[in-house]
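Colleague: return atomic coordinates for the entry below.
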Amino acid sequence: VDLNKKSGEITVNSIGHQEMMPFSERGSSYSLIHLLQQHSGGAPFKDVMIIGAGSGNDLAHALRFGVERVDAVEIDPAIQDIGIHNHPDKPYQDPRVVPHLDDGRHFLRTTERKYDLVVYALVDSLILHSGYANIRLESYLFTEQAFQDVRRVLKQDGIFVMYNYYRQGWIVQRVAEMA
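Modeller: Purely as a prediction, here's the structure:
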């Protein structure tokens, strides 16, 4: 894992992975779910879980929209550390953020908290679970059991959001069928 401090770009295995940007420069992509909630007349989210919290862009936007608590789950200690020490908005320093260095599936299975919003935020490890299988670390987040765990931790009117650069259309179709 490498960080270009000038651009804020993080690379994993020499592949562009994510980029840390101040809230003011990021536009609304990370804010979209909060804007939709706001413009539809919904109350701001209070309790949020972000799986794939990474360097903190999703955290920074959630904080700007007034969340009371964010469980920030990240599996990669190097990326979490980069976010803690280098994100321009310093979201990990906010007392409303509770960082968890944990596997997202494990955290989903073991938490007893309930959430207004659960986000799978660009969960893309760019590495395989094993050199002997075409299974990526995040593959376990996309099972029926994992989606049942998401339902279990959502409050009555809670919302689940996932986003990524899904390179194959069938992935979106299959996930929608499991919902």
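
Colleague: from here on, contacts and neighbour counts on C-alpha atoms
Modeller: Will do.

Colleague: who touches the longest strand seen in the chain?
Modeller: Taking DSSP state E as the assignment, the strand of the chain that covers the most residues is strand 154-163. With Cα atoms under 8 Å, 6 or more residues apart in numbering as the test, strand 154-163 has contacts from Ile33, Lys114, Tyr115, Asp116, Leu117, Val118, Val119, Tyr120, Ala121, Leu122, Val150.

Colleague: run this one through as well so I can compare:
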Amino acid sequence: DEHSRVKLSELPGDPLSTYINANYVNGYLTEYRAFIATQGPLANTIVDFYRMIWQERVPVIVMITRLYEKNKAKCERYIPDNQSAQYGPFQIQLKSITYRTDYEIRRLVIEFENEQREVEHYWYTAWPDQSCPDIVHPLIELVKNVEKSRADLSDLNKYSGPVVVHCRYMMLFFVLWSVV
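Modeller: Below you'll find the model as predicted:
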């Protein structure tokens, strides 16, 4: 949908560089463009994914998918396993990681053109393969923690951008967000 799609800034000499498979989603009641719904980054779209994170001043990324389901790749690993990773002009540093029963929280520092921003990455790891969870409590906890992180990082970074959510099940996340 053209009116809701995220448009990246055009790179010099590349008019097609504005495209990313992502759309703004309004939140509950007055939250205009509270979220960006997108596909998980592929090997050839990781740099564009980080361009979007930077351009839109995203404080929190929510990943509710596995890297593989039924031996099929669903998402490329785009966060560092260890200390840091370089994706195009973006240096991504892993500052900390917290393990919860059903999800992981990573604090990332993204550096671009000598500016640094902190972003939290939530990875829900307990979603059953080709199914839905039996209990919803861990997802409700995740939603509450994402909202707290968004508020905390908005204060820290002095801005408030949309929360990025990527997965096949993102609509459930949006529904839970609106009722929690």
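
Colleague: and the TM-score between them?
Modeller: Overlay of the two chains. TM-score (TM-score structural alignment, normalised by the length of structure 1): 0.36; 121 aligned residues with a Cα RMSD of 5.7 Å.

Colleague: follow-up on the earlier one: strands - which of the contacts of strand 154-163 of structure 1 land there?
Modeller: Those of the contacts of strand 154-163 of structure 1 lying in strands (DSSP E): Tyr115, Asp116, Leu117, Val118, Val119, Tyr120, Ala121.

Colleague: what angle do whichever helix or strand comes after the longest strand of structure 1 and strand 154-163 make?
Modeller: Next in sequence after strand 154-163 of structure 1, counting helices and strands by DSSP states H and E, comes helix 169-178. Helix 169-178 of structure 1 and strand 154-163 are oriented at 170 degrees to each other (axes from the mean of the first three to the mean of the last three Cα atoms, to 10 degrees).

Colleague: which parts of helix 169-178 of structure 1 are buried?
Modeller: By neighbour count on 16 or more other Cα atoms under 10 Å, the buried set for helix 169-178 of structure 1 is empty.

Colleague: packing partners for that helix?
Modeller: Packing partners of helix 169-178 of structure 1 (3 or more Cα pairs under 8 Å, 6 or more residues apart in numbering; DSSP states H and E): none among the helices and strands.

Colleague: repeat that for 10 Å
Modeller: helix 144-153 (3 or more Cα pairs under 10 Å, 6 or more residues apart in numbering; DSSP states H and E).

Colleague: buried residues in the helix it packs on?
Modeller: Ala146, Phe147, Asp149, Val150, Arg151, Arg152, Val153.

Colleague: which secondary structure element contains Gln37 of structure 1?
Modeller: helix 32-39.

Colleague: got the angle for the next helix or strand after that helix vs strand 154-163?
Modeller: Using DSSP H and E, the helix or strand that follows helix 32-39 of structure 1 in sequence is strand 47-51. Here the directions of strand 47-51 of structure 1 and strand 154-163 differ by 40 degrees (the same axes, to 10 degrees).
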